[in-house]
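Asks: Just the structure for this:
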Amino acid sequence: MGIDAARYEAEQLADRIRRALVAPFRLSDYEIGVDCAIGIAHGEDAVDDVEELIRNAQFAVKAAKSGTQVESYHTDAFTIARDQFAMETALRRAIEQSQLRLAFQPICDLASGEIVAFEALARWRDLQGVDQDPSKFIPVAEESGLIVPLGRWAMEEAARTLVWLDESCGGDCGMRMAVNLSAIQIQRDDIAAVVEGSLIRHGLKGERFTLELTESAIVSDPDRTARAMHALRSLGTVLAMDDFGTGYSNLAYLQQLPIDILKIDRSFVTEMLADRDKIAIVRAILSLAQALGMKTTAEGVETNELAQTLAALGCTYGQGYLYARPLEASDALALVRRLRAQRRSA
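Replies: So this is what the prediction gives:
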């Protein structure tokens, strides 16, 4: 039998096993369902190291547990796992030694054209001076559980920075701060107590913060998330659903949960002027938000024409490179001071 035929037969056998196991069966008066994940490792010949084949199969079954159900081992899997472990180790050290920082991206009120808030975004420059990509280290943080201490640090640092902006401006700087919350944080941490602690330590009101949750946070554990959201709302914070439209949330959640803002994902916004389907989706989200009494934020705003169109459609806020890329804290302060000076002159 050729290699390709053998691989195909193994995959077909694994699929038959999976379907047989996941079918519910009766035990006394109960119906039992079993989740099943299968990993496959292929040997080239009879002299292959059995222990290595087993280890490769273990790598494959770990990947299968992420949702693919049946997964074959890929030759680069060990390299990927090693790199992720190395990043996890370095990230753990970076959190412990306060090597991370926040960058701040402005959020604009589309009706008035004024900057009203900053979204706090985690940034990490490693000991070699290399800026690590958040799209790579944030998933590692979530998978390893490091997102919990990382999230605590981000909330504390955002509060500290907001106080610094206020003090530097001689009073309330007029800005709110948006902080992202991970589904893992909500599942594993007492997130309301974390936020309340930061507010108390820094003498800030909850209304100065917008806390952003993704749809996955709601879908993964709706009851716990609902309790956490109501507790956060009781602190006076504003709650936003991030990347709306890219997940699978039940629309009933939008009515039942204390959500104040829907953030429209950039994948719908950036090219919407040239794509009728995308502008239809944006219109539908804006109509839904209006019907539920929610505000909206469009991500990925890069041109004045796009900002004006969104404003005309009734979108509340805009965020994107039109206003600024994520700023260092000193640049955010300079922007706030410039805006305040412009308002006084006007």
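
Asks: contacts, neighbours, all on C-alpha from now
Replies: Will do.

Asks: what comes up buried for the host helix or strand of residue 253?
Replies: In the assignment (DSSP states H and E), residue 253 maps to helix 251-256. Across helix 251-256, burial judged by 16 or more other C-alpha atoms under 10 Å covers residue 254.

Asks: Contacts for that helix, please.
Replies: For helix 251-256, the external contacting residues (C-alpha atoms under 8 Å, 6 or more residues apart in numbering) are residue 292.

Asks: Quick check: next helix or strand after that helix?
Replies: strand 261-264.

Asks: so what does that next one touch, helix or strand wise?
Replies: The contact analysis (3 or more C-alpha pairs under 8 Å, 6 or more residues apart in numbering; DSSP states H and E) places strand 261-264 against strand 238-244, helix 276-291, strand 295-299.

Asks: In TSV, list the ones you listed along with mean neighbour count and distance to residue 97.
Replies: Shown next, in TSV, are these (neighbours: other C-alpha atoms under 10 Å; distance: least, C-alpha to C-alpha, whole Å):
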stretch	mean neighbour count	distance to residue 97
strand 238-244	23	29
helix 276-291	16	42
strand 295-299	24	32
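
Asks: before we go on, could you also do this sequence so I can check it against the first one:
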Amino acid sequence: MKENPQWHTDRQPQSPLQFDLHTNKHMSEALSELFQVPLPPQYASNIDKTDDNAQAVNTLLEFCFDFLSLVANVQHCFLMDFSSERPKQYVYQLALGNHEDSLAIQAITHSQSNAADCLSMLRQYSAESQGHQWQQIKLPLNNLKHPELYLFIEAEFHFPQWYALIIQIMHARIREISQWSNERHTRYNIYRQLAMTAAENLATDQLCQQLNAYLINYLSDVQLHVMLQHDGHLSMQYSSGKVCATALHKQLAEAIIKHGTNRLFTPLMLNKLDPNTQQNIAWYGTPLTHQGNIIGVFALSSQDNKHKINTIIQELINYTAALCSLVMQQQMLQFSIESEVNLEQQVQEKLERLHQTNQRLEHELKQYQSATEQLSYGSLYDSLTQLPNRALFAEKLDQALKRVKRHPSETFAVVFIDLDQFKTVNQSHGHHIGDQLLIAIARLLSQCIRQNDIVARLGGDEFIVLLDRISQQQDILDITERIIQSFSQPLTVKGLQIQSSCHLGICQVNASFHSVEQILQQADMAMYQAKSQDSEFCFYQEMQYQQQEQIQQHKLSNALAKGLIIPHYQPMIRLRDNALMGFEVVARWQDKTSTLRRALDFIPFAERSGLIIELDRHILQQACIQLKKWQHLNPSNKHIRVAVNLSPKHLLSEPAVNELIKTIKRCRIAPNSLVFEFSEKEFVRQNQTAFDSLEKLRQAGVKVGMDDFGTGFSSLNALFEYPIDFIKVDHSFTQRMLSSKKDLSLMRAVRDISNDLGFQVIIEGIETMQQHEKLVEIGCEYGQGYYISKPMRPGEIQHLFEV
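Replies: This is a model prediction of the structure:
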């Protein structure tokens, strides 16, 4: 036995793991296939950046270890393969205890031939040496050559009530990875087999039989149908099982032919379409075409209640339908050849096109597989404009600040750009035109800056520019003038002439600045100062800013006194049937011109000035009064909840919390009709006082919600640590989920965790029908957004109660 075996490492939680690649090559190769799909963000980044099998196994164990570390003090953790015919192999071991114990444990495990005996001996040794309890976990790595893979852990469990949940999450995640690995291995083969069958001009039913044999791995019940139309009438040409509810199949097929596109019908949708149907089935169909005309429908139906017809299955159905169409075309041509010899050349052209189509489909499949390996791009760049996002800009800004501190003679500047009336463009022309306008402005700003400068999109209608290595203030003015001048001419967007304008806030940075946040805050303040002065741009000036703050504070205090801060209400619905569940209150400031200013225009100032407590109480009281009116008009509205966003400053003062509770009592409404929402970023910054305040609110009957979930750095910890009834997933994930598998995976993960931990999930930022349908498909329950409804005055909401 070696004095310092390679498998032994001293490790503290969260530090890098070690792995013996040479003695465990066979297992690392098998395990590496599990890491071709996304893991949680802190682990996925390691896998995306390396092809090293050792790193892949380390990441799996890091995932297991860090999850277990939430509930236990882990002393020893090692992974063993008992499936090999030769002596057992250590795949991995880490040790936090002393070296003598590690060597003794090695001797025990090396002398055992199976996992049960190994666990028994370890527990006996632990009892004799007064160690901690040993646990054994068999990793469910299905379809691998080495299934006897076990994880042994010696740990003191601080929270045994969470142990089963953590193990469940680990098992579910590893099973999901294993399932995706199997799919990746077999998906290319089935595509190839189907293409070869079609190229051999075999019958359509043989294509269906091959496809059916593949799909039973994913759905317990599979039925494939081919329906063709002749003279306007549909007939069932092929079905892989007993055909039930033939009229329903024809009705769905007619809908596919009418719209000319593929479509998925869930059991809920079918029940709405035909309330008398007794079939609890999901149905997916895609058109069959010949020379550009729809000749029928290729469909899949399933009564599998546990598994869904996911996008992978849908793509395979589309591919098979295309092959069926080509096969039928080929067979028609061959039939013509038998009667007309002079059509031989035309048949050969059709066959060549079939071959080219197969090649193109195989090429597209390879491109799809390659695209899945490039997921990291979306975490640093804005998906709409392709500009750097906030995270990448903050990184570049931090680098520039560190350089200036090393070289105090250097300086740089940050220009904060806020577009004017962008919301009006969205409301007048639609979000699609608004998106195209943002793309055009991003291109415009990129043309205004120098080669070493950086322009980024912070989100919404806000952009920011880093002007690097500024020698004099005139350099800033020159670039600022170019930006302002570029907005002087209307922009052409989809044939529309749109005049846009902006306000610029400028912060010139030197070695006296201490953080990125300080730079961004001063640039933001300068931009608001430019807005308030109706100036095109403004440099941050401390004294001038203080005067402006005093003026702004007077205006906001006056607005509160005169009741010009008005609550609007945005509906929150149950997504599967659009049933109304409540409203989120958003504040609007009605100025002298009757223009409504958004909350983002004055809430940050209210936080800085200390007026936020008074503003929150004003909005809460108005919301309580309005909720009481709705409940009085119709007793059936008692299930309606109103969610109010509050500043975390309320949580730091017991009198402030008491005043919130008094306001509810004065309005005589049930406390459980209210949800107090706090930003996730603020949750993780609070202390024990804030925790006690949350508990007091919940004891009073008020529900507590976490807003903007997913934007902080401790999302998972916050779910375990704080008393939460609702979470709202940040709108940025909704915007990206249709194009980002990572964001879609987060939606599913939050859905699963919410079921286990007992809180409800609301999805924010639903702006399109496609987003709404996808959220229903993956099982998300509640949501809100402009696709459902914009925030409205109370008088505009009555029709929702009538519906």
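
Asks: before we move on, back to that, what span of structure 2 is the helix holding residue 253 of structure 1 aligned with?
Replies: Using TM-score structural alignment, helix 251-256 of structure 1 lines up with residues 716-721 of structure 2.

Asks: mean shift between the matching stretch and structure 1?
Replies: With mean C-alpha distance after the TM-score superposition for structure 1, stretch 716-721 of structure 2 departs from structure 1 by a mean of 2.4 Å once superposed.

Asks: How far away from the center of its chain is that stretch?
Replies: On the basis of C-alpha atoms, centre = their mean, to the nearest Å, stretch 716-721 of structure 2 sits 18 Å off its chain's mean C-alpha point.

Asks: next one: stretch 92-102 of structure 1
Replies: Remark: stretch 92-102 of structure 1 is offset 19 Å from the chain centroid, using C-alpha atoms, centre = their mean.

Asks: List the buried residues in that stretch.
Replies: Buried residues in stretch 92-102 of structure 1, counted by 16+ other C-alpha under 10 Å: 92, 94, 95, 100, 101, 102.

Asks: Give the equivalent position in structure 2 for the first one.
Replies: By that I understand residue 92 of structure 1. Alignment note (TM-score structural alignment): residue 92 of structure 1 maps to residue 557 of structure 2.

Asks: contacting residues for its match?
Replies: residue 611 are the contacts of residue 557 of structure 2 under C-alpha under 8 Å, 6+ apart.

Asks: following the one helix or strand residue 78 of structure 1 maps to, which helix or strand shows up next?
Replies: Secondary structure assigned from DSSP H and E places residue 78 of structure 1 in helix 77-96. Towards the C-terminus, the helix or strand next in line after helix 77-96 of structure 1, according to DSSP H and E, is strand 100-109.

Asks: Would you state the helices of the stretch 501-650 of structure 2 in chain order?
Replies: Per DSSP state H, counting those that start in this stretch, the stretch 501-650 of structure 2 carries helices over the ranges 516-532, 542-561, 603-609, 612-633.

Asks: in structure 1, what residues pair with the longest one?
Replies: Applying TM-score structural alignment, one finds that helix 612-633 of structure 2 aligns to the residue range 147-168 of structure 1.

Asks: That stretch vs structure 2, average distance?
Replies: Taking mean C-alpha distance after the TM-score superposition for structure 1, the mean distance separating stretch 147-168 of structure 1 from the aligned residues in structure 2 is 1.0 Å.

Asks: Could you pull out the buried residues of that stretch?
Replies: Neighbour counts over stretch 147-168 of structure 1 (16+ other C-alpha under 10 Å) mark 147-148, 150-166 as buried.

Asks: in stretch 91-108 of structure 2, what counts as buried?
Replies: For stretch 91-108 of structure 2, the neighbour count (16+ other C-alpha under 10 Å) marks 91, 92, 93, 94, 95, 96, 101, 102, 103, 105, 106, 108 as buried.

Asks: helix/strand/coil for the first one?
Replies: It refers to residue 91 of structure 2. Following DSSP: H, G, I helix; E, B strand; the rest coil, residue 91 of structure 2 is assigned to strand.

Asks: Tell me who's in contact with residue 15 of structure 1.
Replies: Residue 15 of structure 1 touches residue 70, counting by C-alpha under 8 Å, 6+ apart.

Asks: same question but for residue 337 of structure 1, I mixed them up
Replies: Neighbour list for residue 337 of structure 1: residue 169 [criterion: C-alpha under 8 Å, 6+ apart].

Asks: if I've got this straight, it is in a helix?
Replies: Yes: Residue 337 of structure 1: assigned to a helix according to three-state DSSP.

Asks: Residue 265 of structure 1 versus that one, what's the distance?
Replies: 30 Å (C-alpha to C-alpha, to the nearest Å).

Asks: now do residue 212 of structure 1
Replies: If you go by C-alpha to C-alpha, the gap between residue 212 of structure 1 and residue 265 of structure 1 works out to 13 Å.

Asks: now do residue 12 of structure 1
Replies: Between residue 12 of structure 1 and residue 265 of structure 1 the computed distance is 38 Å (C-alpha to C-alpha).

Asks: Settle it for me: which of those two has more neighbours?
Replies: Between residue 12 of structure 1 and residue 265, residue 265 has the larger neighbour count (other C-alpha atoms under 10 Å), namely 18 against 13.

Asks: what's the closest non-adjacent residue to that one?
Replies: Of all residues not flanking residue 265 of structure 1 in the chain, residue 243 sits nearest, at 4.3 Å (C-alpha to C-alpha, 6 or more residues apart in numbering).

Asks: and if you look at residue 238 of structure 1?
Replies: Residue 238 of structure 1 sits nearest to residue 210 (C-alpha to C-alpha, 6+ apart), 4.5 Å away.

Asks: List the residues that contact that neighbour.
Replies: Counted by C-alpha under 8 Å, 6+ apart, residue 210 of structure 1 has contacts 176, 177, 178, 179, 237, 238, 239, 240.

Asks: That one matches what in structure 2?
Replies: Residue 210 of structure 1 maps onto residue 675 in structure 2, by TM-score structural alignment.

Asks: Give me the distance between its match and residue 666 of structure 2.
Replies: For residue 675 of structure 2, the distance to residue 666 of structure 2 (C-alpha to C-alpha) stands at 17 Å.

Asks: swap in residue 787 of structure 2?
Replies: The value you get for residue 787 of structure 2 to residue 666 of structure 2, if C-alpha to C-alpha is used, is 35 Å.
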